[in-house]
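S.K.: One predicted model, sequence on top.
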Amino acid sequence: MKLIFSGVFLLFFLIQFNSFSQSSKATNPIIFADVPDLSMVRVGDTYYMSSTTMHMSPGVPIMKSKDLVNWEIVNYAYDILEDVDELNLENGKSDYGNGSWASCIRFHNETFYVSTFSGTTGKTYIYSTQDIEKGPWKKISFEPSYHDHNFFFDDDGRNYLIWGNGKLMIAELKDDLTGVKAGTEKVLIENASAPAGNNIGLGAEGSQLFKVNGKYYLFDITWPKGGMRTVVIHRADKITGPYEGRVGLQDKGVAQGGLIDTPDGKWFAYLFRDFGAVGRIPYWVPVTWEDGWPVLGVNGKVPEILNLPASKGVIPYIVNSDDFKRKKKETDLPLVWQWNHNPVNELWSVRERKGYLKLTTGRVDSHFLEARNSLTQRTFGPQCSGSTAIDVSNMKDGDIAGLGLLQKKYGLVGVKIENGEKKLVMINAQNDTPEEIESLPIDQETVYLKVECDFEEKKDVADFYYSFDGTNWKKIGNQLRMVYTLPHFMGYRFALFNYATKNAGGYVDFDYFHIKNQLTQNK
């Protein structure tokens, strides 16, 4: 009897120990939110990572970590990219899916550099600072816009750009980084997609170059037709080649990124995966070295569990609740917030009414995607909810304000003033044309709104709720089937908004925005 009991106890202990061991380790995805086009650098025991947020302002988020797992937004490379119609949402123009794309972060001679490029402006940008968390940033821009470029400082003091799609190019930069040296541009690799086969849909791009033990390693993403996104690696003894290539990883479509090492000698590849409506989410893959090549994954696969510390979650480091209460020396907006396109700073405030975000309309627009000063945060998986309370007593006829899910096929719940009467509305644009699914008359000044998103196993659905007391919630409208669309090229975002369809000058006050990592309502 004692032997049976001991055996059962041992089995229970092993199960519990194994469960504890796994829960105390990091799991993929590292961040279940839209953080694409990663670039990373380690300085001592601290990692810094930049990413793409395109038409959002401020732009090119800088994230910091001590363990490669728990990341916090600490800065942005710029407040606005440029003051042009597309980025300002003016004169019928927008910059959805454009703005600034894949950045590259470097550390050289005690200075941080972040480069990016823009199809909107046709320029390449290089930002530099000695204090990456506080700035200030120095800005350099020049033409043309070098697609998916990699910015590289070599050991001999020369600086390079590598860029392109399929055919990869290289050129030497001027010493002051203000452009490419004339006559240095040349083909680096004629067909960088070749290791993945001849039937290629997306040519090799997203180049990131690393120098390890005297050799150069170039990482790219390519996409064979009928296959999946694939990591291709090339290596050479000289930066200018010749390069030999091979497939580095082909599993789950996890691709595009590069190499990072830890202070104790471990190696990882940082990559991302397209995961439906939530966006492009980061995955880390362990790396070993064989015959001078980085070997990605465990038996060629992306592991679920990593030999890194467990994640503490994305709240409050990547997304966070906000009660809009500001002390005198605090910044107006925490770094988790970004505006949809460039904001009009005169039309918003968190100081005017203590404890509230005030959004004032400045012009007439026809729908949610045209609205300026929509304030956004990422949605995240596997499930999340966002809620707010809004004072609608100072809206004008034709105004619409509330809480939305921002993407081309958007959904929102809010208050609309129509012929002097307040209505609670749910609008669904999943069929590309905004449709008012349900409306209810209301007669109070404060309403409570909530949106819940389910990204588990790519369900990609959202439900919308309202409350008159903040406690008792009711569903409104229908379920939004969220779709990641290329015209926006971004995962869905929560958005606080207010826009006018008849007369400018009305305003609303948001009391708070609360975010949770679970669904809170019964379906």
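M.R.: Nice, I can see it. The model shown is predicted, which means the values in this text are computed figures rather than measured ones.
S.K.: From now on I want contacts and neighbour counts done on CA atoms only, so please keep to that.
M.R.: OK.
S.K.: Touching, residue 493 and residue 377? I think so.
M.R.: Yes - between residue 493 and residue 377 a contact is recorded at 5.5 Å, counting by CA atoms under 8 Å.
S.K.: Now do the contacts for residue 310.
M.R.: Neighbouring residues of residue 310 by CA atoms under 8 Å, 6 or more residues apart in numbering: 23-27, 69.
S.K.: From the contact counts, what lies against the longest strand belonging to the chain?
M.R.: In the chain, with assignment by DSSP state E, the single longest strand is strand 200-212. Contacts defined by 3 or more CA pairs under 8 Å, 6 or more residues apart in numbering; DSSP states H and E place strand 200-212 against strand 150-153, strand 159-165, strand 167-172, strand 215-224, strand 255-261.
S.K.: Kindly reformat those as a markdown table containing distance to residue 187 and mean neighbour count.
M.R.: Below are the helices and strands packed on strand 200-212 laid out as a markdown table (distance: least, CA to CA, whole Å; neighbours: other CA atoms under 10 Å):
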| stretch | distance to residue 187 | mean neighbour count |
| --- | --- | --- |
| strand 150-153 | 15 | 22 |
| strand 159-165 | 10 | 22 |
| strand 167-172 | 5 | 20 |
| strand 215-224 | 14 | 23 |
| strand 255-261 | 21 | 24 |
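S.K.: want to throw these into CSV with distance to residue 7?
M.R.: Output for the helices and strands packed on strand 200-212, formatted as CSV (distance: least, CA to CA, whole Å):
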stretch, distance to residue 7
strand 150-153, 57
strand 159-165, 60
strand 167-172, 61
strand 215-224, 50
strand 255-261, 42
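S.K.: Of all those strands, which one is nearest residue 414?
M.R.: Closest to residue 414 of those is strand 255-261 (CA to CA; 38.4 Å).
S.K.: so after that closest one, what's the next helix or strand?
M.R.: Once the chain leaves strand 255-261, the next helix or strand it forms, by DSSP states H and E, is strand 267-274.
S.K.: The structure to be compared is supplied as follows:
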Amino acid sequence: MSLEVQVKNPIIPLDYPDPDVIRVDHTYYMVSTTMHFMPGCEILRSYDLVNWEHAAFVYHKLDSTPAQRLEDGLNIYGKGMWAATIRYHKGKFYLVFATNDTRKTYLYTAEKVEGPWEKSEIKGFYHDSSLLFDDDDRVYLVYGNRDVRLVELESDLSKPKENGINRIIVSDRDNPNLGYEGAHFYKINKKYYLFLIRSLPDRWMRVEGCFVSDSLEGEFVGGDIFIDDRNYCGQGVAQGGIVDTPDGDWYAILFQDHGAVGRIPILLPIKWKDDFPVFGIDGKVPADFTTKSMRPDYIYQPLVGSDNFRTAYVNQYGLAPKWQFNHEPVKSDYRINHEQGYFEITTNKLVNNLLQAPNTLTQRMLFPNCAAEVTINAGQLNDGDITGFSAFQGAYGFVGITKDNGKYYLIMRTKPLDNLNMQSFDENQSVEVEWERFKIAEPIVTFRIEADLWEMKDEVRFLYQKNNQFIQVGPKHKVAFKLDHFTGCRFALFNYSTQEKGGSARFSQFEYYS
């Protein structure tokens, strides 16, 4: 089997933003932002930089705050963990990230990527940080937005070192759009390299920057080094890690916005000229290039896919790693029947909308289009319960079943976009709209969602099965990536109560189509 692997960008057509990547011997590891989803801080594994599979979740819960558990009307949508840095030093893995809900910086360490991961904190809040172990065993973080700072840490990484280096090394204060952030910091051939993301000042477009210095006390010189949208909707390619191969070749994994489906990893080659990195070829992500595989016969496990819920997984939540909950789940309120093949959610509180529904189970949507089906048994709902299948984002839509005065109804609802401004952190304030409702004789229905995500069309359709045919219910719905959730649209299974807690819904035969 050939060692060469053809690169097809995007290398992962899924929402894996803010990538950082390392190589340990003959294995590459990549970590990505998972925001509010649990389990969180997912690490992927590859042997060729092109094909990737799940390796580990670093945590199954963080601090179990009311917001992280969807309690008291609180949530952490668009918050949670952001932009982790992963490093391997003297036989140990290190992961550092900050969360915008607790305003803390977390340090996780492990001897194996599969864990167990030991949790601690670094005193302070370090946005988009990057960790560097220097040759003299001194350790540093680079972090920040607009003013990008370098801080030296104590040897145990617990806090800034007293009288250690603490200085601004790059500033982009006057940028009316996004100023420099997303640090990735390296020491290569005795020089210090800092990679950053920002927007062009004259228009919204992400670009990659690089600054270099001969010493940590010296001036960091550089600027924007890569401006390319791959001819895709004007969306720039930027922010991510760089890594070398055993043969000494270099690559970068950066992300590119793709609309509602999220921010997707892009691989590009790096050459070095006069000790400065040159990304891509002729300033572009090349359409045709190859990498080498260190295990050419390896079969990768898919990152998304179908599930009959009959396989028992030995992990904290008993589910395949392709699934994540919308927030920290309540384990006593869901169960998996492997013998009969279903996932069941039982409600334990009253909520008034989908976004506050605990134990909502999600999978990423696949670019450029995808579909999924699931069968829902709503026979154990109480009056006022709503269960269904959702295109899950701030402007969500769903098709499902509700019970009213002892009768079952098929419903389709959306929470329409209130505006298309991606840069808004504000929660979508639109009123949920019910487009269709009709009585059904039996509370067992197979539903389907189809998503068209090519060139940011970002439309989803909701369907139900009748007489072995799928029939659209309600209108097409527009979804969108915005900072209120800061994540790509997902398929989601949910059940919540509005009048009486204790109702149950069962989900089976989840089928994923690309």
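M.R.: Cool, the structure landed. Here the structure is a predicted model, which means the values were calculated and not measured.
S.K.: Of the helices and strands packed on strand 200-212 of structure 1, which is nearest residue 46 of structure 1?
M.R.: strand 255-261 (11.1 Å).
S.K.: next one: the closest one to chain centre, how far?
M.R.: Centroid separation between strand 255-261 of structure 1 and its chain, computed with CA atoms, centre = their mean, to the nearest Å, is 17 Å.
S.K.: nearest to residue 43 of structure 1, of the helices and strands packed on strand 200-212 of structure 1?
M.R.: strand 255-261 (10.6 Å).
S.K.: The closest one: average distance to aligned residues in structure 2?
M.R.: Following the fit onto structure 2, the mean deviation recorded for strand 255-261 of structure 1 is 1.2 Å by mean CA distance after the TM-score superposition for structure 1.
S.K.: tell me what that strand is packed against?
M.R.: strand 39-43, strand 200-212, strand 215-224, strand 230-236, strand 267-274.
S.K.: can we see that at 7 Å?
M.R.: The helices and strands touching strand 255-261 of structure 1, judged by 3 or more CA pairs under 7 Å, 6 or more residues apart in numbering; DSSP states H and E, are strand 200-212, strand 215-224, strand 230-236, strand 267-274.
S.K.: Specify, as a residue range, where that strand falls in structure 2.
M.R.: Residues 238-244 of structure 2 are matched to strand 255-261 of structure 1 when aligned by TM-score structural alignment.
S.K.: Not counting that stretch itself, show me its contacts.
M.R.: 18-23, 182, 184, 196-197, 206-208, 250-256 (CA atoms under 7 Å, 6 or more residues apart in numbering).
S.K.: again, 6 Å this time
M.R.: Contacts to stretch 238-244 of structure 2, defined as CA atoms under 6 Å, 6 or more residues apart in numbering, come from residues 18-22, 197, 207-208, 250-255.
S.K.: which two in those residues are spaced the farthest apart?
M.R.: Farthest apart among these - using CA to CA - are 22 and 207, which lie 21.8 Å from each other.
S.K.: These two: which has the busier surroundings?
M.R.: More crowded of residue 22 of structure 2 and residue 207, by other CA atoms under 10 Å: residue 207, with 23 against 20.
S.K.: Looks like that one contacts residue 227 (just checking).
M.R.: Yes - assessed by CA atoms under 6 Å, residue 207 of structure 2 is found in contact with residue 227 at 5.2 Å.
S.K.: Which residue in structure 1 aligns with residue 494 of structure 2?
M.R.: Alignment of residue 494 of structure 2 against structure 1 is given by TM-score structural alignment, with residue 497 as its counterpart.
S.K.: could you say what helices and strands the strand or helix carrying its match packs with?
M.R.: Using DSSP H and E, residue 497 of structure 1 maps to strand 493-499. On a contact count with 3 or more CA pairs under 6 Å, 6 or more residues apart in numbering; DSSP states H and E, strand 493-499 of structure 1 meets strand 375-378, strand 400-406.
S.K.: Just give me the mean distance for the shortest one relative to structure 2.
M.R.: Think strand 375-378 of structure 1. Relative to structure 2, strand 375-378 of structure 1 is 0.5 Å off (mean CA distance after the TM-score superposition for structure 1).
S.K.: Could you tell me where that strand falls in structure 2?
M.R.: Counting by TM-score structural alignment, strand 375-378 of structure 1 sits on residues 361-364 of structure 2.
S.K.: Need the contact partners of the matching stretch.
M.R.: Counting by CA under 6 Å, 6+ apart, 323-325, 490-493 sit against stretch 361-364 of structure 2.
S.K.: filter those to the buried ones?
M.R.: By neighbour count, with 16 or more other CA atoms under 10 Å, the contacts of stretch 361-364 of structure 2 hold 323-325, 490-493 as buried.
S.K.: Identify the residue spatially nearest to the aligned partner of residue 454 of structure 1 in structure 2, adjacent ones excluded.
M.R.: Residue 454 of structure 1 maps onto residue 452 in structure 2, with residues paired by TM-score structural alignment. Nearest residue to residue 452 of structure 2, sequence neighbours excluded (CA to CA, 6 or more residues apart in numbering): residue 369, at 4.7 Å.
S.K.: Appreciated, that's everything.
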